[in-house]
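Novice: sequence and predicted structure are below.
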Amino acid sequence: MRMHIFSMKGMTKKEKIRQIKDAPVLYVPLLQQIGQAALPTVSVGEKVKKYQLIGQAHKGLSANIHAPVSGVVQAIEDYPLADGTAVPTLFIKNDFKETEEERTIFRWEELSPDEIIGLIREAGIVGEGGAQFPTSLKYTLDGKRIHTLIVNGTECEPYLTADYALMEQHTGELLEGIRIINKVLQAEQIVITLEEQNKELVKVFAPFLPENPLVRLQILPNEYPQGGELQLIQSVLGFELPRNQLPRDRGVLVNNVGTIYSVYQAVARRIPLVSRFITLSGEESLHYGNYEVKVGTPISHLLEELHLSAEGKILVLGGPMMGKFVEYPDASFVKGSSGLLLFRKQVVERQNCISCGYCVEVCPMHLMPMKFEEIYRTGKFFKLEKYQLSNCIECAACEYICPSNVPLIQSIKEGKKKIKELAHAIR
């Protein structure tokens, strides 16, 4: 069962994407994706140009990192992400000269699929819908045939409208990005998904569709979590993937619109992933809108530029359901940051589970969230995988529906950490 929740998108939905003045110092994490941190390719004191490679992908699930501005490397040291986790980070003092590294522009139509994948890998593109999985690896099909590319424009999280703004204001670039990707995938059909509340975008896409005969639009109900990969596949194609099967094994690939726009930037313009679109919103924000921010921009810088204060407020990086609380406002926006929300602080009264089963009913992965909380609370961590905790997508539908306000998401996230610790101890 999926839920209908208040969208709260009206404050920002029609706002044009605006630029934020660059910060004097950018803190660029070398870990902005699932997997391992990139290795620095520059030294302290070295001058860097905008778009220059400053972090080299390292083993398996890793991704390149590029300089979002020109300037001087002040330091390379551990620095907190928004949730307080310390990761290797480059401090770049901005010289405000915007001196760009030279790059050669190719006609992408003349490139081979392998060359396109190489440019995507080189640009450090990762999934911008939240997963932050290296995109070049997702397009490496190992002989699998893709019949359907699903372009995820659903954006089902409340408050967030950055994807809406992208689709409305960069429609042509998005469609060109889709064509670039399909030169690799050779999909037979391409489906752009939109929620019912955003169906006016059909008119925006309409002029571009005659030139893109493989593309069609599909309107989906305003439900949560509609935008999850497996949920989207079920909504569009009518089948549910087994948990141990990858979408490509059934001939399907899903990409967020932000990721596809970054592919266009990388392949058609040779611009690596150094900025992204975000939504600023929430009841305690005095300003609302969609903004383009450079990766490495401190959250506190955006607040200062817009004359906002974090004092006495709860800050969430991302959406209210799957986002993370900002424990460290001087931390930076990263490639997976979709929004910044400001809420008033409030005390949540936690009560014991009453075994109502609502959390089981709404779980899109058919799990038993109340068992995760019970097992975590009692310290029997070895039982977590018995209830398939690793299959949880952390959509927070369970905690949203819980009448007792049981801290389900906290137990899920901490439980996953415990599973990793146990696995490491066994090795």
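Specialist: All right, it came through fine.
Novice: going by C-alpha atoms from here, please, whenever you check contacts or count neighbours.
Specialist: Noted.
Novice: how close does I278 sit to H301?
Specialist: Using C-alpha to C-alpha, to the nearest Å, I278 is found at 14 Å from H301.
Novice: these two - which one has more neighbours?
Specialist: Set side by side, I278 and H301 show more neighbours around I278, with 27 against 22, by other C-alpha atoms under 10 Å.
Novice: so the more buried one lies in a helix, does it not?
Specialist: No. Counting by DSSP: H, G, I helix; E, B strand; the rest coil, one finds I278 to be strand, located in no helix.
Novice: pasting the second one now:
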Amino acid sequence: MLMHIPSLKSKTKKTSITTLEASPFLYMPLQAYKTPLKPLVNVGDLVLKNEKIAKSNGVFAGSLHSPVSGKIIAIETESEFPHIKIENDFLDTCIEINSTSVEHLTEEEILETIKNFGIEGSGGAKFPTHTKYNTQQKNISHFIINGAECEPYLSADYAVMQQETEALLKAIQLVQKVIKAEKITFGIEKQHKELQSHLLKNAKKLNISIQIKLLPNTYPQGGELQLIKAVTGKELPKGSIPAEHGITVSNVGTLWAIYEAFYNEQPYIERIITISGEKAINRGNFKVAIGTPVSHILEEIGLPWNTENQTVILGGPMMGKAIYQPETPINKGSGGVLILPNPTNKRYNCIQCGYCTDVCPQHLMPMEFARYNTEKNIQKLYEFNLNDCIECGACAYICPSDVPLMKSIVEGKNLLHNA
């Protein structure tokens, strides 16, 4: 069962994308998909804008680049959020990047550039994009552009589709050189149906054949498996790799980062986010450097950092996380910063109503995760398929007893990971 969740999305979706002023300090996150990034710099080093400062190797290789020129003043690999701290010199002195005509790039060169420029999935999971697009010569029938943006409050993807349309379509053309999909389909919610004619008109100008699939205004419609089912009618098994079924899904923000990489020679050093929430001032969509601390963002929109009077969430209200350190930075998967009222209700025990099971898009039983996480029962967590959970937060939203289900899920997964 999917849910309709009211929010302030309509207040921000049509606001112009504004560039947020740079922060004096950047906290470049070293977390990556599967493995941490290894710093390539030392404390005291001077770095240039776009310079690679960390990387990882292997199938899920990633890299991190400096959004500013400045000085490395700290490297924290053992802290709660490992990071490289850069003092911004506000000179924006750029490293030279050898440019190559986009038209003459081979498939291998495209994938290598995506890898070297640190492009990851911007929808939250941060899966390395070069790995996703390396389909190993599989026949791809559907290239699905995930424009559902079903998380309440968030509207950055809408803003990109509406304001950066040509950039988005040119990125799709480039990716098509690699995956060669038979069909290109945008999945967008019905509440944004005005985008349909806008996207089709711009695609026609560039001679790109696309389709638009209007989706219900429900959550979690933007989940990969839910989106694939809505667009293609195929219900993929849990844990499936979409390419094995002839499908590639890409987030709008990821494609915008690809455009910046190939047409502006810029690594993934900034992204577009939504700033919103009932306690927010100056709501809207903003271009923000990766590594920007949330406290700086709040300062720029006229709010103090004060967790006593407000709850600050990095990401969306469902899959995002409440943050309690002002230095917590924007990462490549951060779709927004929300400033919400503090919850006033207390947490009570599970009443076995089953609502959490009813709304789970993976058909799981979240109340059992809470029970067996409390007991540290690893075997039962495996039996109830905890690892199939996509952490959408639907169970926590619907729970009438406010059982801390998401906390149990995250802690339970950590138990399984360390077992």
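Specialist: Nice, I can see it. Note that the structure is a prediction, hence the values are computed from the model and not measured.
Novice: show me where the second structure has helices.
Specialist: 9-12, 107-116, 129-133, 156-163, 165-179, 194-205, 224-232, 252-263, 294-300, 355-359, 366-374, 378-383, 394-398, 405-418 (DSSP state H).
Novice: mind putting these into JSON lines with distance to M28 of the second structure?
Specialist: Shown next, in JSON lines, are those (distance: least, C-alpha to C-alpha, whole Å):
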{"stretch": "helix 9-12", "distance to M28 of the second structure": "27"}
{"stretch": "helix 107-116", "distance to M28 of the second structure": "17"}
{"stretch": "helix 129-133", "distance to M28 of the second structure": "19"}
{"stretch": "helix 156-163", "distance to M28 of the second structure": "21"}
{"stretch": "helix 165-179", "distance to M28 of the second structure": "26"}
{"stretch": "helix 194-205", "distance to M28 of the second structure": "34"}
{"stretch": "helix 224-232", "distance to M28 of the second structure": "28"}
{"stretch": "helix 252-263", "distance to M28 of the second structure": "17"}
{"stretch": "helix 294-300", "distance to M28 of the second structure": "12"}
{"stretch": "helix 355-359", "distance to M28 of the second structure": "36"}
{"stretch": "helix 366-374", "distance to M28 of the second structure": "32"}
{"stretch": "helix 378-383", "distance to M28 of the second structure": "34"}
{"stretch": "helix 394-398", "distance to M28 of the second structure": "30"}
{"stretch": "helix 405-418", "distance to M28 of the second structure": "23"}
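Novice: nearest to I339 of the second structure, of those?
Specialist: Comparison of these against I339 of the second structure by C-alpha to C-alpha identifies helix 294-300 as nearest, at 8.9 Å.
Novice: what residue in the first structure is the furthest from its centre?
Specialist: Centroid-distance maximum for the first structure: I354 at 34.0 Å, with C-alpha atoms, centre = their mean.
Novice: the equivalent of that residue over in the second structure and W256 of the second structure: what is the separation?
Specialist: Aligned counterpart of I354 of the first structure in the second structure: I351 (TM-score structural alignment). Counting by C-alpha to C-alpha, the gap from I351 of the second structure to W256 of the second structure is 45 Å.
Novice: which one of the helices of the second structure is the most hemmed in?
Specialist: Ranked by mean neighbour count, these are led by helix 252-263 with a mean of 24 (mean count of other C-alpha atoms under 10 Å).
Novice: which stretch of the first structure lines up against it?
Specialist: So helix 252-263 of the second structure sits over residues 257-268 in the first structure, by TM-score structural alignment.
Novice: can you give me how far that stretch is from the chain middle?
Specialist: Its chain's C-alpha centre and that of stretch 257-268 of the first structure lie 14 Å apart, by C-alpha atoms, centre = their mean, to the nearest Å.
Novice: quick one: average offset of that stretch versus the second structure, please.
Specialist: Compared with the second structure after fitting, stretch 257-268 of the first structure deviates on average by 1.1 Å (mean C-alpha distance after the TM-score superposition for the first structure).
Novice: just the residues contacting that stretch, thanks.
Specialist: 105-108, 116, 119-120, 123, 125-129, 151-153, 163, 166-167, 173-174, 176-178, 180-181, 271-273, 276-277 (C-alpha atoms under 8 Å, 6 or more residues apart in numbering).
Novice: repeat that for stretch 310-322 of the second structure.
Specialist: For stretch 310-322 of the second structure, using C-alpha under 8 Å, 6+ apart, the contacting residues are 151-154, 279, 323-324, 330, 333-342, 391-394, 397.
Novice: which one in the second structure is aligned with Q245 of the first structure?
Specialist: Checking with TM-score structural alignment, Q245 of the first structure has S240 as its match.
Novice: grab the nearest non-local neighbour of L303 of the first structure.
Specialist: S309 (6.4 Å; C-alpha to C-alpha, 6 or more residues apart in numbering).
Novice: quick one: map the one you found onto the second structure.
Specialist: Using TM-score structural alignment, S309 of the first structure lines up with P304 in the second structure.
Novice: its match and H296 touch, don't they?
Specialist: No. Look at P304 of the second structure against H296 with C-alpha atoms under 8 Å: they stay out of range, at 9.2 Å.
Novice: measure L39 of the first structure to I181 of the first structure for me?
Specialist: Separation of L39 of the first structure from I181 of the first structure (C-alpha to C-alpha): 28 Å.
Novice: identify the residue of the second structure aligned to Y291 of the first structure.
Specialist: Per TM-score structural alignment, Y291 of the first structure is aligned with F286.
Novice: residues in contact with that match?
Specialist: Residues near F286 of the second structure by C-alpha under 8 Å, 6+ apart: 17-20, 156, 272-275.
Novice: farthest pair within those?
Specialist: Largest separation among the contacts of F286 of the second structure by C-alpha to C-alpha: L20 and A156, giving 13.9 Å.
Novice: excluding chain neighbours, what is closest to Q186 of the first structure?
Specialist: I146 (6.9 Å).
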